[in-house]
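Colleague: test case, fold it:
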Amino acid sequence: MVNKTMLSIVLTASVVSAAEAQTKLVEKVTKKGDELVIPYAKYKLANGLTLIVHEDHSDPVVHVDVTYHVGSAREEVGKSGFAHFFEHMMFQGSDNVADEEHFKIVSESGGTLNGTTNRDRTNYFETVPSNQLETALWLEADRMGFLLDAVTQQKFEVQRETVKNERGQNYDNRPYGLVYEMTSKNLYPYGHPYSWTTIGYIEDLNRVNVNDLKNFFLRWYGPNNATVTVGGDVKPEEVVKLVEKYFGSIPAGPAVQDMKPMVPALDKDRYVSYEDNVRFPMLRMTFPTPEAGHKDEPALDVLAEILGQGKTSIFYKNFVKEQKAMQASVYNSTSELAGEFGLTLVAFPNTPLAQTEELARQSIAEFEKRGINDEDLQRFKAQAESSLINRMGSVSGKVSQLASYETFRNNPNYIQEELKRIQSVTKEDVQRVYNQYIKGKPAVILSVVPKGKTDLLAKADNYTISKEGYKPGADEYSGLTYTKAVDTFDRSKRPGAGENPVVPVPSYYTSSFKNGLKLIGTQSSEIPTVTLMLNIAGGHRLQAKDPAKAGIASLTADMLNEDTEHFTSEQFSNELDKLGSSIRIGAGSDETYVMVQSLKKNLDKTLTLLEERLFRPKFTQEDFDRLKKQQLEGIANQATQPTAIANNVYNKLLYGEGHIMAIPSSGTEKTVANITLEDVKKFYNENYSPSVSQVTVVGDITEKELMDKLTFLKNWKKKDVKLPADVKAPAIDKTRIYFVDKPDAAQSEIRIGYLAMPYDATGEYYKAGLMNYALGGAFNSRINLNLREDKGYTYGARSYFGGGKYAGPFTASAGVRADASAESVTEFMKELTNFQKDGISEDELKFMKSSIGQADARKYETPYQKAGFLGRILEYNLSKDYVKKQTDILHNITKQEIDALAAKNLPVNNMHIVVVGDKKTVLPKLQALNYEVVEVDADGNQIGSSSLK
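Modeller: Model (predicted):
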């Protein structure tokens, strides 16, 4: 039973006036036994601010979340995108925090930060070492109460360009990127708060001015419309004093009333469409459903799972298994005002979407014949429980959950109610919501077809958006005033940090089995789960001896996710889902990986399934034919995606013709066409061996308990697998630009670099990473500040060293505005050249040492973080004290050493520059630069002649 205490007390911070100091403890929730609950204390400040504190001393980190109950639903027609735009502006400095300092201060403190906006709320968050709590609260309070005077026209214009770049990268220039926008504006009535998307429209972004934005802040960003949630290595009474000090004197904003649900009603099917630069036609059917928290929400979630989630679903059986579509999925998505039951079908090329719609309707109707069984409910309830528990694996996950529950349910402990709702769903409920919301009900039916292929539309468009009945809402913005807090302390002084927390490296155990399999593990009892990762060395590189069948590692891994000797893939998926477990197998450049997640109570059954999947694959011709077809279609689809084209051309240039790494790990159409089922069986039989494998285990289990469960791995038969040696890359005689035409691309993709060195935990590779941090490794790096914050060319730019067991590239990359492509290349090369020539500044060196030195507190928090850290120790045979050695290197490295590393490892005259973009917009300006420009096709083959200024 949850222990919930209700009382009211007064806490007083000496630095705050008596009028501001009254803070009420609303409730305190503690955990009893094994119940699923996040303990917390909830407070209310006099200005209306809600404070929630979760105490958790398992790691020396703190997560601070400030959630404002305002999203794009509070915007007006013609002024879309404000909430998201303001999310950007909140990082641009305030009265006591200089421009671009917010990111710098948090990074320098060893923390990480971000903000997100959706329809209904905006949140800002930092995860920092526990000694930096006061700094995080000072930063958040300063932008809540002291922002607007720092919002300048220049900052406004730069962030307007950044938001437009974000829209270009994530919406306009992404395949199917406008699906949600098209659905929203045709599903909801004109003027409905959900009829536009969070990113907003370009014309609205162009129309607004800085004063519009300031008014939006004044109306919605008051403390009375915010929840501050703090979790981690803290003491609640200290948090309360700090929050009172920094937030208590900020005046309340205008009152905010919750919006009421506004579920749309359709009188008939609405057919709408658009053409996109895609290979596969897509059909999306969207039915209106109730809002989040509605009593029917869990039953609709069950219905969506039965219809179109996983291999047990009707849509998987009828579309994917029968090769009628590449992908088929169904989800019930809910927001504060309404929900959407969406069916998404990605068909094969040239498939008429009328056929796809007909089969979709037949599949929906099949639910009536199939009905609901006990296993359907068991699967749903087990997966929901597992998901809730796994969300609690980090302090950030727990804080986010508390903040969301408080914002939308006024109850941070809503997890108890959510569990009840999930467990109480019945078969009758699922049948009822099907009849009420789906059966025979009208939907928005969106067709997305390749350009010039309107003959594939499901039906001609029959709906035009009408403004009839629209009435503008009340004026929310007249008479707003900006009143700053009056304090008895100096806010301009950044708080001190105190001693850095001592961050112990997780204690771990290791073992080696007779068959050569290596194991590393650690016990972690924060949540009752076990994470197991099996890594089999080789992957795509194993095909170096026969590149003509490149792609086989990926295809083999996919085959292992299909039928086994004792289960069809559907039966196997059903058994896993009933446990709330997952087993995923995939292949990359250097390895095949197996990822296992299980609740501890279900580990034995999960490992039995892992043994079946790993050692008893059936390898049927039917599965092979289907997966091979999907892989070939996926390869063909890459030719439509600028990001994939840029990466593929870049790798071909780096590694050279004939090198296995010059070929994508998925293979090419030609190489995959060569692969047979016998090839897959041979690859599996010859290369899946314990002698080149390692197991990493993190979870609520002792070493002895674990070892007793791994007999099946100890009995794994050893094979003689020879891993290929590294092959030296071709030399680059001079820096050239390689240009690929992507007609009408809204953005260009840029890659700049060369093949550098393999991973080394304490050698030159590690030191080069330290060198790169100020250049392109942090948000406040030279490259990102220049291209994103100063110029507004991109949503983000970076550089990094990417070595592993084999030499990996140094790469600088970004997606940039098409009209700023040549300028972006110039700025990239300017930053690389200046750093190579002049090195690091003393301030940058200090920033790098502070930031990386304090970041250890965040390295080992979640099960996956711990598993990644331990896996690296085993893979590279690192000593137990390697972290201490890295720390010593970090503390002692000098400006002279960094400068020498830059001079050596940034060969600006011997790099490849790849640009993928619209030829008519981009190429003439590239040709005006002082580089030879070589035009190549999407496969990296030269077309026409090169040009040199």
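
Colleague: from here on, contacts and neighbour counts on C-alpha atoms
Modeller: OK.

Colleague: now do the contacts for Ser569.
Modeller: Ser569 sits next to Lys311, Asn561, Glu562, Asp563 when contact means C-alpha atoms under 8 Å, 6 or more residues apart in numbering.

Colleague: please list the members of these that lie in helices.
Modeller: Of the contacts of Ser569, none are assigned to helices by DSSP state H.

Colleague: for Leu948, state which of those residues is nearest.
Modeller: Within those, proximity to Leu948 (C-alpha to C-alpha) peaks at Asn561, which comes in at 50.6 Å.

Colleague: contacts only, for that closest one.
Modeller: Ser569, Arg584, Ile585, Arg613 are the contacts of Asn561 under C-alpha under 8 Å, 6+ apart.

Colleague: tell me the secondary structure of the closest residue to the third one other than its chain neighbours, please.
Modeller: If I follow you right, that is Ile585. Nearest-residue entry for Ile585: Val594, 4.5 Å, with adjacent residues in sequence omitted and distances by C-alpha to C-alpha, 6 or more residues apart in numbering. Put simply, Val594 is strand when judged by DSSP: H, G, I helix; E, B strand; the rest coil.

Colleague: surely Val594 touches Ile583?
Modeller: Yes: the pair Val594 and Ile583 passes the contact test of C-alpha atoms under 8 Å, sitting 7.0 Å apart.

Colleague: now do the helices in the stretch 601-750 of the chain.
Modeller: Along the stretch 601-750 of the chain, counting by DSSP state H, counting those that start in this stretch, helices occupy 603-615, 621-638, 642-655, 669-673, 677-687, 703-707, 711-714.

Colleague: of those helices, which is nearest Val908?
Modeller: helix 642-655 (14.7 Å).

Colleague: the closest one packs against which elements?
Modeller: Applying 3 or more C-alpha pairs under 8 Å, 6 or more residues apart in numbering; DSSP states H and E, we find helix 642-655 packed against strand 747-755, strand 912-917.

Colleague: which residues touch it?
Modeller: Residues from elsewhere that reach helix 642-655, judged by C-alpha under 8 Å, 6+ apart: 638-639, 661-664, 728-730, 742, 748-751, 754-755, 809, 912, 914-917, 938-940.

Colleague: and this one, so I can compare the two:
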Amino acid sequence: MAKKSTMAFLLAAALLAQAEVQAQKKATPAKKTTTTATSKAKPGQTQLVEKVTRKGSELMIPYEKYVLPNGLTVVVHEDHSDPIVHVDVTYHVGSAREEIGKSGFAHFFEHMMFQGSDNVADEEHFKIVSESGGTLNGTTNRDRTNYFETVPRNQLETALWLEADRMGFLLDAVTQKKFEVQRETVKNERGQSVDNQPYGQARETIYRTLYPYGHPYSWDVIGYIEDLNRVDVNDLKNFFLRWYGPNNATLTVGGDVTPEQVVKLAEKYFGSIPRGPEVKNMKLPAPVLTQDRYVSYEDNIRFPLIQMVFPTVPNYHPDEVPLDVLAEIIGGGKTSILYQNLTKAQKAVQANAGHPCSELAGEFTLTALPLPGHTLADMEKELRNALVEFEKRGVTDDDLERFKASYEAGIINSLSSVSGKTSTLASYQTFTGNPNFLTKQLQAHRAVTKDDVMRVYRKYIQGKKAVILSVVPKGKPEMVAAKDNYTIDKAGYKAPADQYAGLKYNKAKDTFDRSKRPAPGANPTINVPPFWKQNLANGIKVIGTKNDEIPTVTLFFSLQGGHKLEAHDPSKAGIASLMASMLNEDSEKFTAEEISTKLEKLGSSISFGSGSESMTVSVQSQIKNLDATLALLEERMFHPRFSQEDFDRLKKQRLEAIKNQSTQPTVIANNVYNKVLYGEGHIQAIPVVGTIQTVESITLDDVKKFYKTYFSPSVTNLVIVGDVEQNQIMPKLAFLNNWSPKQVTMPAEAKLAAIDKTKLFIVDKEKAAQSEIRIGYMAMPYDATGEYYKAGLMNYVLGGAFNSRINLNLREDKGYTYGAGSYFSGTESAGPYTAYAGVRSNVSDSAVVEFMKEIKRFREEGITDEELAFMKSAIGQSDARRYETSFQKASFLNNMLRYNLEPDYVAKQNEILQNITKEEINALAKKHLQVEKMSIMLVGDKATIKPGLEKLGYEVVELDPDGAPIVAKVETPAAPVEADSKTKSKNNRKAKKVNGRVFN
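Modeller: Got it, this is the predicted structure:
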């Protein structure tokens, strides 16, 4: 269940992103909803509990709620706007139901739920959903585990059959081998998201310090390695029997369905599954701190971090919303106290506040990462001074107006997709028993007052004790804010009663053949969104489409060039993104803080960015506030202040962010891989943010000149998606006609690096828990209906699908990684082929062998008939999900302008897909899987990985973190090592998720 962002330890351009955040789906303004309740059904019958319908144009989610005799709650939202269905099964069990010594088990079990059941073969769940044109995943947090699919409407019955089979028929399909493989996968996930991630252990350190020993929140969801090693397959089976009964679950279905249809299928597939043991809600008192608890640890980081955490209240507590407001005022944006006093004052890389809440407790959190010259002790004083400043400052009308408007806008946007609406209903039902709880949430947000905010500050923060965490660079314990003064006290802990004794597995008895997979209905007819085009006299190309599902408008400007333009003067690399950062600051009329305030009151956003091929301007607004938002857009686009003060601050932050990249294995891998691919002297071999040398050379005058020269309508495309017609929006954009065009000359395409033979490159990341692997070569530029598109079809079963050969081998068969794959990524001028993974350090050489084996085997043996049919079915039916949201529509239209595509290009792609033959696929594999001319690059602990890599038969070149050669060493055995026949992977398995998202 989601909630406000927790402190996401970001550094500049999201370099320090943390793992799982809990984000609560919140509600929109609702007037009165119509609720119809029925009389009680007879015993043994499904009961209609309520029907909630929309009245007028209010923003809410209509639904019907039922309860089956076995206790399963079914919530149905009917929405025929797109031919898709989202199915969510949420079990009210997360890591809070675990026991001491068995942490991480709820999440581990989530992995096991994808390993097959009585009527669904090993790894078939992902394969079936994928070939149905759908996408799926599962996630675990402290309080719940959910499993979900988004599929074309004709696959509804298949999705329900799959979910029911693992709810009622899992355990006989569980084997010791599956258990061991998934345990390794979870360990790899921990390595990737915690142990190999800067600040990755911060959250679990906070938790075990804040909460009493044995408290359900005193460990993190991912768990500890030693606990994962301790559990066995019987623990898994008992966990399933205790918590995975229908009476502890909610089935929520939203989309192109009817309630009658869903209830009938739910009764068929779920109705016979027996109830599980009773599950009672937990309620625990908030932790009581009698003193500030100082705790610290050392990490492989550049910037130390301090975090101050006060215990607060659970979700939906009356004081939750006022505490949210308090967090926004103290550290939520550019107008906040921490931003002004620390970030803008150039004392900290980042400083912010947040108030994440869960079912049992909440945490008011202040975070700061000091810039060099400032200590963690300094930062602690600054954080405490910010609280004192708030006491004097108080709460303003502006504070409340901004908070409430931003909240409403966020909810409107969250309801733009069927999956968003369905997951909102599921969350509210699971934690409150009321899918329509959003109306109460709205009331709570609208009713919050200044006095409420001051009251909760005095009650939970003022003069109260906190956990104060210091994360310091390795070997520098003296940098902590204060000496550790807390050790975990196990005295007084009383183990809970055994909840797992005497559990029995009672299978459902059916009157139909459950082993027979449901036949899908006819594929839905998919229509490309109708669109309009208009060219302005100054060169802007406009394309738009109406989307009236929510009352918003999205504008997306794309200016050709970006980082690519820096090829005119590579000594200034990074200037495009620095200019974009400056455009997010002061304008001639307003400060950045004033603009931020105005936008928040409107519930709007305007942001500038720059990437490798283009500069962008993104605008989001509610229809009712569009005119005011466009006035601010005009001010920001055409009247930037470009102040020296802003420039000096942003340049300093940029330089520190670049220096920090040395602590980021993934960033190092991507940067060095690009340098190897493109070659010395190519602009794309230099990071988009620039280097220390190039950024140091940039002056404010350089930025102004770059803006005047390249920020031009002559290279601008504009995409408009929203609840507005062409003749309504274009007059409002008349100010764009005043934008004077300039002649923008694109740099000549530089020569790409040549690869004469496959080489292996190593970048040392001392004591890294994992190795980042990149394998590839420069393939071909983008072509929507040519060989590039066809090569993507070819690669789908090799490295692009959920159950691709590469992922099944490295993840499912070997347990080397949390996720692996391959892809072609083309632009107008170039496009690499890349295979990638993060693997355990001690299997780095073996992982390279398996990568090369799979690529070579696919090139030599080609695709199977079964794989070809799977690819055609999966990609062909996925069109149903292609144009649902405003973002998806905008992306589609932007590609049409960027690549000058014909309106019927999608139809041509579908024709290619359906007609492509096995022989064509195999010919493409032989041509484009050039195993003899690929660069193999690893970022990892050289001492651990180099000896094994040197035995593989490739030339080995050591590089520094900037991609410059250190030592070139040639090893020339007879041939690269091949895997033996015992390591051959299976081809009928699934991939899962990476970093909380579906992996593909």
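
Colleague: TM-score for this pair?
Modeller: Aligned and superposed, the two chains score 0.98 in TM-score terms (TM-score structural alignment, normalised by the length of structure 1); 941 aligned residues with a C-alpha RMSD of 0.9 Å.

Colleague: before we move on, the earlier item: ok, which of the helices and strands packed on helix 642-655 of structure 1 comes nearest Leu11 of structure 1?
Modeller: strand 747-755 (53.7 Å).

Colleague: in whichever helix or strand comes after the closest one, what's buried?
Modeller: Later in the chain than strand 747-755 of structure 1, the nearest helix or strand by DSSP states H and E is helix 764-772. Residues of helix 764-772 of structure 1 classed as buried by neighbour count (16 or more other C-alpha atoms under 10 Å): Tyr765, Tyr766, Lys767, Ala768, Gly769, Leu770, Met771, Asn772.

Colleague: which among those residues gets closest to Pro60 of structure 1?
Modeller: Pro60 of structure 1 lies nearest to Leu770 out of these, by C-alpha to C-alpha, at 23.6 Å.

Colleague: now do the same for the closest one: its match in structure 2.
Modeller: Taking TM-score structural alignment, the alignment pairs Leu770 of structure 1 with Leu793 from structure 2.

Colleague: same thing with Ile202 of structure 1?
Modeller: In structure 2, Ile202 of structure 1 lands on Ile225 (TM-score structural alignment).

Colleague: may I ask you to confirm that its match is in contact with Thr185?
Modeller: No: the criterion here is C-alpha under 8 Å, and Ile225 of structure 2 misses it with Thr185 at 11.7 Å.

Colleague: out of these two, which sits in the more crowded spot?
Modeller: The residue with more neighbours, out of Ile225 of structure 2 and Thr185, is Thr185; 23 against 17, by other C-alpha atoms under 10 Å.

Colleague: what sits against the aligned residue in structure 1 for that one?
Modeller: Using TM-score structural alignment, the partner of Thr185 of structure 2 in structure 1 is Thr162. Contacts for Thr162 of structure 1 (C-alpha under 8 Å, 6+ apart) come out as Arg788, Glu789, Gly792, Tyr793, Thr794, Tyr795.

Colleague: in a helix, that's where the first one is, yeah?
Modeller: So that's Arg788 of structure 1. Yes: assignment of Arg788 of structure 1 by three-state DSSP places it within a helix.

Colleague: please say which position in structure 2 it maps to.
Modeller: When structure 2 is aligned by TM-score structural alignment, Arg788 of structure 1 is paired with Arg811.

Colleague: leaving aside the residues next to it on the chain, what's closest to its match?
Modeller: Thr817 is the one closest to Arg811 of structure 2 (C-alpha to C-alpha, 6+ apart), at 5.1 Å.

Colleague: you'd agree the one you found is up against Val839?
Modeller: Yes: using C-alpha under 8 Å, Thr817 of structure 2 makes contact with Val839 at a distance of 4.6 Å.

Colleague: quick one, which of the two is more surrounded?
Modeller: Val839 (31 against 27).

Colleague: element containing the more buried one?
Modeller: strand 832-840.

Colleague: have a look at how far, on average, that strand is from structure 1.
Modeller: In the superposition against structure 1, strand 832-840 of structure 2 averages 0.4 Å from its aligned positions (mean C-alpha distance after the TM-score superposition for structure 1).

Colleague: all strands of the stretch 501-650 of structure 2, in order?
Modeller: Along the stretch 501-650 of structure 2, counting by DSSP state E, counting those that start in this stretch, strands occupy 532-535, 541-546, 552-560, 605-610, 614-622.

Colleague: give the aligned range of the first one in structure 1.
Modeller: Which is strand 532-535 of structure 2. So strand 532-535 of structure 2 sits over residues 509-512 in structure 1, by TM-score structural alignment.

Colleague: quote the end-to-end distance of stretch 811-822 of structure 1.
Modeller: Distance across stretch 811-822 of structure 1, first residue to last, is 18 Å (C-alpha to C-alpha, to the nearest Å).

Colleague: pull out the buried positions in it.
Modeller: Thr811, Ala812, Ser813, Ala814, Gly815, Val816, Arg817, Ala818, Asp819, Ala820, Ser821, Ala822.

Colleague: tell me the spacing between the fourth one and Tyr180 of structure 1.
Modeller: In this case it means Ala814 of structure 1. Distance from Ala814 of structure 1 to Tyr180 of structure 1, by C-alpha to C-alpha: 25 Å.

Colleague: the stretch 451-600 of structure 2: helices as residue ranges?
Modeller: Along the stretch 451-600 of structure 2, the segments classed as helices by DSSP H, counting those that start in this stretch run 575-583, 592-602.

Colleague: nearest to Asn70 of structure 2, of the ones you listed?
Modeller: So among the helices of the stretch 451-600 of structure 2, helix 592-602 is nearest, using C-alpha to C-alpha, at 46.7 Å.
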